[in-house]
Every structure is written in C-alpha cells, then in structure tokens.
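Engineer: Below: sequence and its predicted model.
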Amino acid sequence: MKCSVTRVPINSPSDVLTLKEYVDQAVIHPGEVIAVLGKTEGNGCVNDFTRGYAVRSVQDFFAGYIGEKAKHISYVMSGGTEGILSPHLAVVSRNPVSEHLKYDRKSLAIGVAKTPEFLPEEIGRLTQVEQVAAAVKRAIYEAGITDNADVHFVQVKCPLLTTEHLRDASSRSVTVVTEDTYKSMGYSRGASALGVAIALEEIAAADLKEADICQDWEQYSFVASTSAGSELNYCEVIVFGNSDCAEGPFYIDHDVMKDSIDADVLRKLLAKHEEDEWVQVLAKAEADPTGYVRNRRHTMLNDSDINHTRHARAVVGGVLASVCGDPMIYVSGGAEHQGPAGGGPVAVIFKRGMKS
C-alpha cells in the first residue's frame, strides 16, 4: 500500500470548496480516501454540532464521486479551534497499487476499524475498553503493521452520553457511569485510550479495573488520541504507523509532551527529521489535573465560563504552532489516559526529501 495525508483548509463546517479543488487537481482521489480527520470551530463540548455537520458535508461530497462507498470512510471531527488553531481537514488516502518506491526506512501505514454500537450503560466502562482494544488490533492488522513499536498515533472518535441516553437507561433501570453529560466525554475518552493501551500492550488488561477509568492516571497510552462527540454511538479507530508493507515517501514519528508547554518535544522531532518536510502535526492537550504547571498554579480547572479542555487546546495549539510555524495543525483536548497526567502524545507525519 501507499498512504498519504493531505491537509485541506475549510472556511466553515460545511465548506468543501478547497476539497473540490484538490480533487479536480488530482491531489486527492476520492476512491482512495479511507479517513478524514478534521478540526471544526465549535466549542468541542456536548452541544458542539459542528462535528456532525462537517461529517455530513464531507460524506455527501465524497458520495457525489463514489456513491455508497462514502459511508465506509472513517470520519473523525474534533471540535474546538480555540486560540490560533485553524479549522481544516486532513484527508487520509491509501493506494493499494504499488509504485515500487522502496526506501531504507518503513513507510506510513494506516488502518481503520469500527467498534459495535454501545448501549448508554457501556460508555466509559470496561466494555468500551475491550471493544476499542479489539478494534485497534484489527486496524493494526489491516495496516500491515507487525510490531507495536511501529504504531505512532491512534485516533479514536468515541460517543458520549446525552439526555436521551440517560432517559433510555433510566427507563430500563440500568446505571450509567455518570449522569453529567460533559463528564461522560472524559469517561468515554479515557476508556477508549485505555483500550488503545491494552491493544498495544502498554498496560495489562488483567490489571485494569473499571474503577481505574479516569481515576488511576498512572495507566495510560503513549500514542492514543481520543475525541468524544454526540454524532456517533460507536468508536471510529484510525491507526497511524510505519510498515515494511507500505511504500511511498510518507512516514510518522512521535513523542510525548510532559506538560502543556513542553515545546521541546516537537522541536526535537522536527530536528530529528530535518532533512524531510513535515506534513501534519497531531497532538493531545490536557489541563494538568493537579492544578499546576511546572510548580505554577493555573486556573483552567476552576473556570465556570470556559471548559478546561478549551483552555488546553488553545495553550497547546499556540505552543506547537509557534514551533512548526503553522496553526493549521490537529490539536484535540481532553487527554485522559493519553500520555502522563497534564501531558499528551505528539506525532508528526513527514514526507521524505531528496536526501532520503
């Protein structure tokens, strides 16, 4: 296979004009698209309907070219472009036709998978952990990745609890992980991240208890990025890694920020691959649950007007954009069990230069 990622700027959640230009110019081939990863300009909270709006707009666009096959593309929209983050789409393509472009390094390999739909009482609990772990393993297999060390970023779009879900659970006399719809986003993100960690053997499934979800911050994944939304009731999984089975100039590498101002992580990644062009930066943002960053108190967790995930996106987005020089990057808020507490994974997709 030959995988690639193309960034597409958008002027609104329904804007597909530049996407059409890229298709017309043969930069993007609709029949090769397997996933679309986007940043939309809503609040990123429970009532952010820009995510679903963007999914429908992009799906309808591709349906005009490939019909019903457009429904099989994985759509992951992360709401919230606070600060200087720029709304955009990252279109992920996979071409099974070999052009025999082999390099001395492994190339970008991408796999996608879906979990079954979840009942309200399963969201944020071990059932979700287990189903995500199984889906991640399927996506890894599809990508042709044979070593977990070659997985550098796993994006999961997961559901959250709405008032309708709470009403349904109550009518069946079953309990849910929380009756706070906003908190349910964190539980769903956390359960999904722990599923990634289990699939990659970063933690042991036997050691994980349901009570650990969003409680035991020592258990986390180094490569998970999870985003919750009301536009789906299952999980979309996209695995980014490198494989000998893949060809082409693209590849991916990652590291983990220790806190929200750890700009050195991205600097080191870019310096490590300075001979190559970076194509996209993918990162998670989190407000440190201790209330401190490098021994200085922050107030993100106590702001009743703006959710802490929004503060964190703005901070990390600004920090990383200042390093790479471009605000059109993917930064998702809420990093429960995604990197160490207060930190989060950062991955960069590169395109090999002439020196490679």
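Structural biologist: Good, I have the coordinates. Residues are numbered from 1 along each chain as shown.
Engineer: When you work out contacts or count neighbours from here on, use the C-alpha atoms and nothing else.
Structural biologist: Noted.
Engineer: got the buried residues for stretch 261-277?
Structural biologist: Across stretch 261-277, burial judged by 16 or more other C-alpha atoms under 10 Å covers I261, D262, A263, V265, L266, L269, L270, H273, D276.
Engineer: hang on, the last one packs against R352?
Structural biologist: Yes - contact between D276 and R352 holds when scored by C-alpha atoms under 8 Å: they sit 4.8 Å apart.
Engineer: got the buried residues for stretch 126-141?
Structural biologist: 126-140.
Engineer: N11: which of the residues you listed is nearest?
Structural biologist: Taking C-alpha to C-alpha as the measure, N11 lies nearest A139 of the buried residues of stretch 126-141, at 31.4 Å.
Engineer: What distance do you get for that closest one to I238?
Structural biologist: Remark: distance between A139 and I238 (C-alpha to C-alpha, to the nearest Å) = 7 Å.
Engineer: same check, this time on S98
Structural biologist: 22 Å.
Engineer: got it, and K69?
Structural biologist: 18 Å.
Engineer: Which one's more surrounded, the two?
Structural biologist: I238 (30 against 14; other C-alpha atoms under 10 Å).
Engineer: ok so that one is a strand residue?
Structural biologist: Yes - the assignment for I238 by DSSP: H, G, I helix; E, B strand; the rest coil puts it in a strand.
Engineer: contacting residues for I238?
Structural biologist: A35, S74, I110, G111, V112, A113, V136, A139, V154, Q155, V156 (C-alpha atoms under 8 Å, 6 or more residues apart in numbering).
Engineer: Report the two of the residues you listed separated the most.
Structural biologist: A35 and V136 (14.9 Å).
Engineer: Can you give me the buried ones in stretch 337-347?
Structural biologist: Those would be H337, Q338, G339, P340, A341, G342, G343, G344, P345, V346, A347, for stretch 337-347 by 16+ other C-alpha under 10 Å.
Engineer: okay, now the one to match up with it:
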Amino acid sequence: MKTARVLRLSMAHPGDLSELARLIESGTVIASEVVAIIGKTEGNGGVNDFTRGYFTQTLMGLLSKHVGKPPEQLVREIPCVLSGGTEGVMSPHYHVFCISGADASARHHRSALAIGTAFSTPVAAEDVGRRAHVERVAAAVREAIKNAGIERADEVHFVQVKCPCVTVARASAAIAAGKTPLTSDPNKSMAFARAAGAFGVALALDEIKSGDFDDASLLSDFSIQSPRASISSGVEVECNEVVVLGNSASWGGDLRIAHRPMSDALDIGGIVRVLADLDIPASPQVSAVDAARIACVLVKCEPDRRGKIRGNRHTMLDDTDINAQRHIRGAVAGLVAGVVGDGRIFVSGGAEHQGPDGGGLIAVIASQQQG
C-alpha cells in the first residue's frame, strides 16, 4: 500500500530550496520519495518568466546530490510544474508531493489521496495547440491515472499539466523545415497549448469524445471544458508533464482531495463548498485549527472574456499596463486567501476550457478527521 505526503514550503527567492534541503538533511523527507512539485514563483507568468526554469534547475541539482542521478535524468522523471506570478497576497511557495510505502494495518480511512505522474513524448512546434497535442496529453493523463492506481475516472479530482509553447526560434525552425506552426506568437501559443492540455484531460477522463472537437474548437468552443484540468505552459518544457491527484481505496494515509468549479471570480461559495466536502467549515474564515489541516490549495481562474462579472463591466481585458492574467490572479488569490487564511495558495491564470468559462476551479488537499 502506498501513502501520499504533501508538504507546503515557502521560498525567499525563486531558487530558494533551503526548506526542502533542511527536511532532506534531517531525514524528514526522503529525496527518492519526491515524485512531483507544484508551486508559485514570483515572475511575470509570461513567456519570458525564467523564474520557473531557475527553480527547476535548482531543485534538480538538490535532488541529484541525494538520489545519485544526474539532474538531466531527474528533470525527465519528476514533473516540476510552476506557475509564475504571485500578485497581491499570494506568497511564493511550492508543494512537494511524496510517495512512500505503508503498512496496510495502518489504514484509517476508506480512501486517501493518490498521486500519479507521467511525461509525454516531445511535442513538435507544428503540433502545439492542435489535435496531435491533445492526444499526447490524453495519453499521458491515462498513463498517470494508471500509475496512481486510480480505478475510476470520478475518483480523479485534479489534473495538472505543464505544456510546451512555441517560441519565435522554435517557430522559425519549424517553418524552415517546411512545417506550419499554428501561430508564431509565443503568447498566443501559450493559450493554444493550455487549450490543448484542457482538451487532452477532458478526453482522458471521458468528459468529451474524440469526435466532439477539431482543431478549430480550441479557444473557440468554450462549451467544451474540463472541471478538473489545470494547465500551464512555458518555454522550459518540450513535452507535457502530468500530475494526477485523486482518491483511492488502495492508498493509505490521512490526506484526501476534493474539487469544485468556480463559476466566476466572485464565487466564494465554491470555495466554501469544497472545504465543506473535506469537513472544514468557513464562517466566514477557516479556523486556525482547521487551517492546519489544509496541505494544499490549487486554483485556476480566467478573466471573463465577455467583459462582465455578474452583469457589471470589468476592465481587465482593456488594461494595457497590467496583463489581464495578473489582474485575475491577484483578485482571486485575495478571495481564496481570505477564506483559508493563508497566502500560500496556487492560483494560476489562463483557465481556457478549464472549468466554467470566465471562472475556473478549486481543489483542496487536507487531512481527514478520525472516525
């Protein structure tokens, strides 16, 4: 029987792994049991956000010293999914996901948090944002679900994918080779990559069928969405990195995950409901005792492309000084942090096809109460 552990650690700068280093050196964390990282760095979240690569390089160097594998190998084995941008009350942090063995006699709950990871093969520049990309993501998600030992799709609560995007250099190389990228604009490429990731998750979870979409559906048909997909994109990866989080009766431990859709950027009810699913009341804020049970908060959000929230105009999409994704991350982070009482929350923008249009989703991992 396997047991999942999740540690939420703070960072002083994008390359600060000192908290994890201390835990490994003290024996609290076994480096070989680290299977994935999901975190927030303080960059701009855009194409040129190199804080993500800086953190990843530092992480792989640290783990390499303890597991005896070169960083170049570890980066292909351990998904490191980072979202740039810690606007507002968000605090730079990272979640360390570990898997260890456990005695079956130590089981306390009917099911517990299960973790699965997978990597797709590299995605060519001309495939980013197209069906081939969608199918690569779907295959990797299915592999991660299998690796997690999750038997039913409805036991999957959150699927984090990191997708590659097309840089100007990658687009130029593809064109020179006679290939045609969907776009040569890196920012548009990130959006198409996120859309492909969301479609891939939906396909793997049987939320849509293969015949339900074509290439033109991406960033166009927003009736297609996955309420369990969280997709990021960046220049620091060449393949799709996948982390599946769900619950399984074959896993031990005290942690459990729940998720809910967020209908819009003001949906405080969605936050309260997902906490209630884990027997954590919020009235209006989670108590200090219950806050200590929360191991991880994962949120996707999107500025409503219709330009209104509950009938009132917003200006996020018209602001040429501040990117719309930075606006929405800061706004939603304030809403969520105000309820859970902690700024160490993963709030990622770019939620195209991920949860309701103009909204998103929230997932929470928390320890279960005994009894």
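Structural biologist: Sure thing, it's come through. Quick caveat: nothing in here was measured; it's all calculated off a predicted structure.
Engineer: quick one: TM-score?
Structural biologist: With the length set by TM-score structural alignment, normalised by the length of structure 1, the two chains reach a TM-score of 0.97; 355 aligned residues with a C-alpha RMSD of 1.3 Å.
Engineer: quick revisit: of the buried residues of stretch 337-347 of structure 1, just say which sits nearest to Y251 of structure 1.
Structural biologist: So of these, ranked by how close each gets to Y251 of structure 1 (C-alpha to C-alpha), first place is A347, at 10.5 Å.
Engineer: so how far is N242 of structure 1 from the residue nearest to the closest one when sequence neighbours are not counted?
Structural biologist: Residue nearest to A347 of structure 1 in three dimensions, not counting chain neighbours: H254, with 4.0 Å by C-alpha to C-alpha, 6 or more residues apart in numbering. Distance of H254 of structure 1 to N242 of structure 1, computed by C-alpha to C-alpha: 11 Å.
Engineer: Among the two, which residue is more densely surrounded?
Structural biologist: Counted by other C-alpha under 10 Å, H254 of structure 1 and N242 do not tie: N242 has more neighbours, with 29 against 22.
Engineer: Just to check, that one is in contact with S107?
Structural biologist: Yes - the criterion here is C-alpha under 8 Å, and N242 of structure 1 meets it with S107 at 5.0 Å.
Engineer: Pull up the overlap in contacts between those two.
Structural biologist: Y251, I252.
Engineer: tell me, what's touching H254 and N242 of structure 1 both at once?
Structural biologist: With C-alpha under 8 Å, 6+ apart as the test, H254 of structure 1 and N242 both reach H152.
Engineer: Looking at structure 2, name the residue matched to H337 of structure 1.
Structural biologist: Alignment note: H337 of structure 1 maps to H353 in structure 2; criterion TM-score structural alignment.
Engineer: er, S78 of structure 1 actually
Structural biologist: Under TM-score structural alignment, S78 of structure 1 pairs with S83 in structure 2.
Engineer: What is the neighbour count of its match?
Structural biologist: Using other C-alpha under 10 Å, S83 of structure 2 has 28 other residues around it.
Engineer: Now for it, which secondary structure element holds it?
Structural biologist: Using DSSP states H and E, S83 of structure 2 sits within strand 80-84.
Engineer: quick one, strands of structure 1?
Structural biologist: 2-9, 33-40, 74-79, 88-95, 107-114, 151-158, 224-228, 236-243, 250-257, 277-285, 292-293, 296-297, 330-333, 344-351 (DSSP state E).
Engineer: Now do the fifth one: which elements does it pack against?
Structural biologist: Contact partners of strand 107-114 of structure 1 among helices and strands, from 3 or more C-alpha pairs under 8 Å, 6 or more residues apart in numbering; DSSP states H and E: strand 2-9, helix 126-143, strand 236-243, strand 250-257.
Engineer: So which bit of structure 2 is the longest one matched to?
Structural biologist: Which is helix 126-143 of structure 1. Helix 126-143 of structure 1 maps onto residues 131-148 of structure 2, going by TM-score structural alignment.
Engineer: mean distance, the matching stretch to its aligned residues in structure 1?
Structural biologist: Its aligned residues in structure 1 lie a mean 0.4 Å from stretch 131-148 of structure 2 after superposition (mean C-alpha distance after the TM-score superposition for structure 1).
Engineer: contacting residues around that stretch?
Structural biologist: Stretch 131-148 of structure 2 is contacted by residues 114-121, 123, 127, 151, 156, 159, 193, 196-197, 199-204, 214-215, 240-244 when judged by C-alpha under 8 Å, 6+ apart.
Engineer: Buried among the residues you listed? Make that a PyMOL selection.
Structural biologist: To isolate in PyMOL the members of the contacts of stretch 131-148 of structure 2 that are buried, counting by 16+ other C-alpha under 10 Å, one can use:
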select buried, resi 114+115+116+117+118+119+120+123+127+156+159+193+196+197+199+200+201+202+203+204+240+241+242+243+244
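Engineer: JSON lines for the contacts of I238 of structure 1, including distance to S14 of structure 1?
Structural biologist: Converted to JSON lines, these look like this (distance: C-alpha to C-alpha, whole Å):
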{"residue": "A35", "distance to S14 of structure 1": "17"}
{"residue": "S74", "distance to S14 of structure 1": "17"}
{"residue": "I110", "distance to S14 of structure 1": "26"}
{"residue": "G111", "distance to S14 of structure 1": "26"}
{"residue": "V112", "distance to S14 of structure 1": "24"}
{"residue": "A113", "distance to S14 of structure 1": "25"}
{"residue": "V136", "distance to S14 of structure 1": "30"}
{"residue": "A139", "distance to S14 of structure 1": "29"}
{"residue": "V154", "distance to S14 of structure 1": "26"}
{"residue": "Q155", "distance to S14 of structure 1": "22"}
{"residue": "V156", "distance to S14 of structure 1": "22"}
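Engineer: wait, which of the residues you listed is closest to P327 of structure 1?
Structural biologist: Nearest to P327 of structure 1 among the contacts of I238 of structure 1, with distances taken as C-alpha to C-alpha, is Q155, at 19.8 Å.
Engineer: quick one: what's aligned to that closest one in structure 2?
Structural biologist: Matched to structure 2 by TM-score structural alignment, Q155 of structure 1 sits across from Q160.
Engineer: Around its match, count how many other residues there are.
Structural biologist: For Q160 of structure 2, the tally of surrounding residues (other C-alpha under 10 Å) stands at 24.
Engineer: Look up how far C80 of structure 2 lies from it.
Structural biologist: 10 Å.
Engineer: do T28 of structure 2 as well
Structural biologist: Here T28 of structure 2 is placed at a distance of 21 Å from C80 of structure 2 (C-alpha to C-alpha).
Engineer: Between these two, point out the one with more neighbours.
Structural biologist: For T28 of structure 2 versus C80, neighbours defined as other C-alpha under 10 Å are more numerous around C80 (29 against 10).
Engineer: The more buried one: what's it in contact with?
Structural biologist: With C-alpha under 8 Å, 6+ apart, C80 of structure 2 has these contacts: A36, I37, I38, T56, E241.
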